[in-house]
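Engineer: Whatever this is, show me its structure:
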Amino acid sequence: MKVLEVNVDDLHSGGVFSLIKNVIVNKGTDIKIDIGAIEQFVNIENIRMLDKYDCDVHYIGYDGSKWKKQIVCFKNLKKLLKSNNYDCVHIHADVANKLLVSAFAAKCVGLKKIIVHSHAAGVDGNHRVFKRYIHLMCRRLLAYVATDFVACSELAAEWMFPNIAKDHIVIINNGVDLDKFRFNPEIRIEERKRLGLQNSKIIGHVGRFAYQKNHEYLIKIMERLHEIDSSIKLLLVGEGPKEKEIHDLVKNKGLEDTIVFFGTSDSVNELFQAMDIFVLPSFFEGLPIVGVEAQAAGLPVIFSSLITSEAKITQNVQFLDIAEDNIDEWVRQILHDIGKKRYDTYQELKNRKFSIQDTIYSFLSLYKGE
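Structural biologist: This is a model prediction of the structure:
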């Protein structure tokens, strides 16, 4: 069986890439999974790694005008599907127009199985009002071009598929490698030493620097915390379009020694070991993979109240409002939770089917129509 995963790339090392990479690495040999990337891969090593698992990466995007890009992507995807005889196409996106263009291309070549997968519950980037309008216009059309509808949470399903019956939507958890993220005291000691933060209390955040992740709110929280306890540090893992803006904000507030800009990492699992608490004050998420990883590492977690309650897997999770007048509440909760003792959450996540093995089984069952 041959499957093409569409709109997957390693730009900013996002959650969808992490998820699909895990599926490809663990899928077995009875199925071939390729990638149709709308954005260029930024790390050639990721392409080489995928090649070891018989995964071909095809660039079907366009680097010019965004309006022309949709047409070029449509044509390139049609050509790729025609020449490679795929049995199934699995399209990933946070907005309906991206799903619609690719699904229509697959329908035009007569593909029998066209899966559209919702990974978010909001609009990111610039021109958000316009993007939301386009999304709302396109999402009802998905019913006419796709055969299967998948979401990472009930909230993501509501965002993308308002005219699809709930029993026709498959919810697939964003599973992670539980053994890889399992709390390990020895790795914790080594990683904190490598970071030079042995004597610090570390707040962790993993996510690209973009509107969605709300880094500005994090900086305001850190400004208050620094006044109370100077041993508290914020570890920011990721990169993105707003990175320089956040750097400048930190500098203007004199917090350079308090906030660590780590960049991207191929060993995020080890960075989770070093943290004492994980925070995610996002404006929206589908179901954040980093939130699952943090809980797999046994960390106390604080989510924005705008994130679906389905993200709460362990008992060490709190949801707080991200209103401007609620920063003190975040400060109080962080100070309360940052000293909590870590514990092994492996079985809790396993029981809730947040293991990558559960996700792989769900994906393969979907592809094979089981």
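Engineer: C-alpha from now on. contacts and neighbour counts both.
Structural biologist: Will do.
Engineer: For the stretch 151-300 of the chain, which segments count as helices?
Structural biologist: Shown for the stretch 151-300 of the chain, the helices assigned by DSSP state H, counting those that start in this stretch span residues 154-160, 178-181, 185-195, 215-228, 243-252, 268-274, 289-296.
Engineer: other SSEs contacting the third one?
Structural biologist: For helix 185-195, the packing partners by 3 or more Cα pairs under 8 Å, 6 or more residues apart in numbering; DSSP states H and E come out as helix 268-274.
Engineer: Show me what the helix it packs on packs onto, helices and strands only.
Structural biologist: By 3+ Cα pairs under 8 Å, 6+ apart, helix 268-274 packs against helix 178-181, helix 185-195, helix 289-296.
Engineer: run the last query once more with 10 Å
Structural biologist: Contacts defined by 3 or more Cα pairs under 10 Å, 6 or more residues apart in numbering; DSSP states H and E place helix 268-274 against helix 178-181, helix 185-195, strand 201-206, strand 232-237, helix 289-296.
Engineer: would you list every one of the strands in the chain?
Structural biologist: Assigned by DSSP state E, the strands in the chain fall at 2-6, 32-37, 57-59, 88-93, 114-118, 148-151, 169-171, 201-206, 232-237, 259-263, 277-280, 301-304, 317-320.
Engineer: Provide a list of residues in contact with Lys253.
Structural biologist: 219-220, 223 (Cα atoms under 10 Å, 6 or more residues apart in numbering).
Engineer: still on that earlier bit, and the helices and strands packed on helix 268-274, which is most packed in?
Structural biologist: helix 289-296 (a mean of 26; mean count of other Cα atoms under 10 Å).
Engineer: Quick one: list the elements packing against that one.
Structural biologist: By 3+ Cα pairs under 10 Å, 6+ apart, helix 289-296 packs against helix 15-26, helix 178-181, strand 201-206, helix 268-274, strand 277-280, strand 301-304, helix 346-351.
Engineer: this one next, for a side-by-side:
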Amino acid sequence: MKVLHIITGLGVGGAEQQLRLLLRHLPVECDVATLTDAGAVAHGIVADGTRVTDLGMAGNQDVTVLPRLARLIRSGRYDAVHTHLYRACLYGRIAARLAGVRAVVATEHSLGDSQMEGRALTTGVRALYLAGERLGRMTVAVSPAVGRRLHRWGVPRKRIRVVPNGIDVDRFRFDPAARVRTRRRLGLPDTAYVVGGVGRLTGGKRFDVLLHAAAQLPEDVAVLLVGAGPQEDELRRLAHRLGLAGRVRFAGEAAHEESEEEGGAPALPSLLSAMDTLASPSPEEAFGLALVEGLATGLPVLYASCPALDDLPADARTNASYRPSDPDSFAQALYGLRDARPPSRSAPASVGHYSITRSADQLMRVYASVVPGQNLEVNPR
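Structural biologist: Have a look, this model is predicted:
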């Protein structure tokens, strides 16, 4: 079986890095096409041995990409096309139909109640999405919450499958040496209590809540923000106004793996090891992958929205606490965690539910359901 994955871009991002991880565990031949931005994750995918084609799309309305993408699909003789992210799902489904491939799967990574990938869910966005969805065979939701949203939009239940995001659990195990090394690199004292936030620096992530909460806490509490985005300058100004300039570190985008270059930027597992708590004040998430990765590093996590955790039984949410997305609630919880630092850093057994091998097996079942005549072996779970 041969599958072409189509994604909007391959800069550093959750969906992009999830695709790279999946490619390592899918037991079928795969290629990747990116509509634009063949960035850091594209280079990593190529290094892993998977071919990446950059279609150089000029903008959201560059329809010239359609015939080029259709030719790529036709010449590659793909049995299935798998699309990721809004723009790629729309153009990829149309191009697959033009190329004569009906086995099209789309993963919905970022559908919230009011936005998708940062864009407001207007009537036009919803109508265009549903029109494209009808050109495919199956839509994969990364959580039951996303599946329910899709159904409310009008996607039939029989066309929705839930395949949660997955993580490489071993890669995120707590590393005490990386903790010391990363803190020194970032200028964080060994004795500091470091509260982390991971994600795009946009208004929807509400990292301003985290800064306002930190301003209420003792001076040994520092904040480490991992990510990049349009709100970075505003957050830096807010940290200065709150008197936190010396207590906040902006780490920028982080890959999931350490750079082989001397002095390369710390990867996400090392940054998580450097933290003492991971906090997500975002009130609207599609999954909450960073929080699962934090749990795998043995961190206590605070969250205002995390379908990945909500979908687990209550007794499996060890180390995870819900808080409303307001500074006082987060400050109160962080103050208690600071005074009760755990003696060790071990991951709860529940993170195994989100193992990447389990997710890959579930996705293979989806492929088997949409590609006629394929006898695909998957591991029983």
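Engineer: What value does the TM-score take for this pair?
Structural biologist: The TM-score (TM-score structural alignment, normalised by the length of the first structure) is 0.85; 350 aligned residues with a Cα RMSD of 2.5 Å.
Engineer: coming back round to it: Serialize the helices and strands packed on helix 268-274 of the first structure to TSV and add fields for distance to Glu45 of the first structure.
Structural biologist: As requested, these are exported to TSV (distance: least, Cα to Cα, whole Å):
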stretch	distance to Glu45 of the first structure
helix 178-181	21
helix 185-195	24
strand 201-206	21
strand 232-237	20
helix 289-296	22
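Engineer: before we move on, the earlier item: will you turn the helices and strands packed on helix 289-296 of the first structure into JSON lines that also has distance to His168 of the first structure?
Structural biologist: As requested, those are arranged in JSON lines below (distance: least, Cα to Cα, whole Å):
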{"stretch": "helix 15-26", "distance to His168 of the first structure": "22"}
{"stretch": "helix 178-181", "distance to His168 of the first structure": "29"}
{"stretch": "strand 201-206", "distance to His168 of the first structure": "33"}
{"stretch": "helix 268-274", "distance to His168 of the first structure": "34"}
{"stretch": "strand 277-280", "distance to His168 of the first structure": "31"}
{"stretch": "strand 301-304", "distance to His168 of the first structure": "29"}
{"stretch": "helix 346-351", "distance to His168 of the first structure": "24"}
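Engineer: out of these, nearest to Ile172 of the first structure?
Structural biologist: When these are compared by Cα to Cα, helix 15-26 sits nearest Ile172 of the first structure, at 11.3 Å.
Engineer: sorry, back to before: JSON lines for the helices of the stretch 151-300 of the first structure, including distance to Lys107 of the first structure?
Structural biologist: Output for the helices of the stretch 151-300 of the first structure, formatted as JSON lines (distance: least, Cα to Cα, whole Å):
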{"stretch": "helix 154-160", "distance to Lys107 of the first structure": "19"}
{"stretch": "helix 178-181", "distance to Lys107 of the first structure": "37"}
{"stretch": "helix 185-195", "distance to Lys107 of the first structure": "49"}
{"stretch": "helix 215-228", "distance to Lys107 of the first structure": "40"}
{"stretch": "helix 243-252", "distance to Lys107 of the first structure": "39"}
{"stretch": "helix 268-274", "distance to Lys107 of the first structure": "38"}
{"stretch": "helix 289-296", "distance to Lys107 of the first structure": "30"}
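Engineer: Minimum distance to Val42 of the first structure: which of those helices has it?
Structural biologist: Nearest to Val42 of the first structure, of the helices of the stretch 151-300 of the first structure and by Cα to Cα, is helix 243-252 at 16.9 Å.
Engineer: Out of the helices and strands packed on helix 289-296 of the first structure, which is the most enclosed?
Structural biologist: For those, the highest mean count by mean count of other Cα under 10 Å goes to strand 277-280, at a mean of 26.
Engineer: Tell me which other helices or strands that strand touches.
Structural biologist: By 3+ Cα pairs under 10 Å, 6+ apart, strand 277-280 of the first structure packs against strand 201-206, helix 215-228, strand 232-237, helix 289-296, strand 301-304, strand 317-320, helix 327-337.
Engineer: Quick one: average offset of that strand versus the second structure, please.
Structural biologist: Superposed on the second structure, strand 277-280 of the first structure shows a mean distance to its aligned partners of 0.6 Å (mean Cα distance after the TM-score superposition for the first structure).
Engineer: Quick one: residues contacting the most centrally placed residue in the second structure.
Structural biologist: The geometric centre of the second structure, computed from its C-alpha atoms, lies nearest to Gly14 (Cα atoms, centre = their mean), at 2.7 Å. Neighbouring residues of Gly14 of the second structure by Cα under 10 Å, 6+ apart: 109-110, 165, 199-200, 255-256, 288-290.
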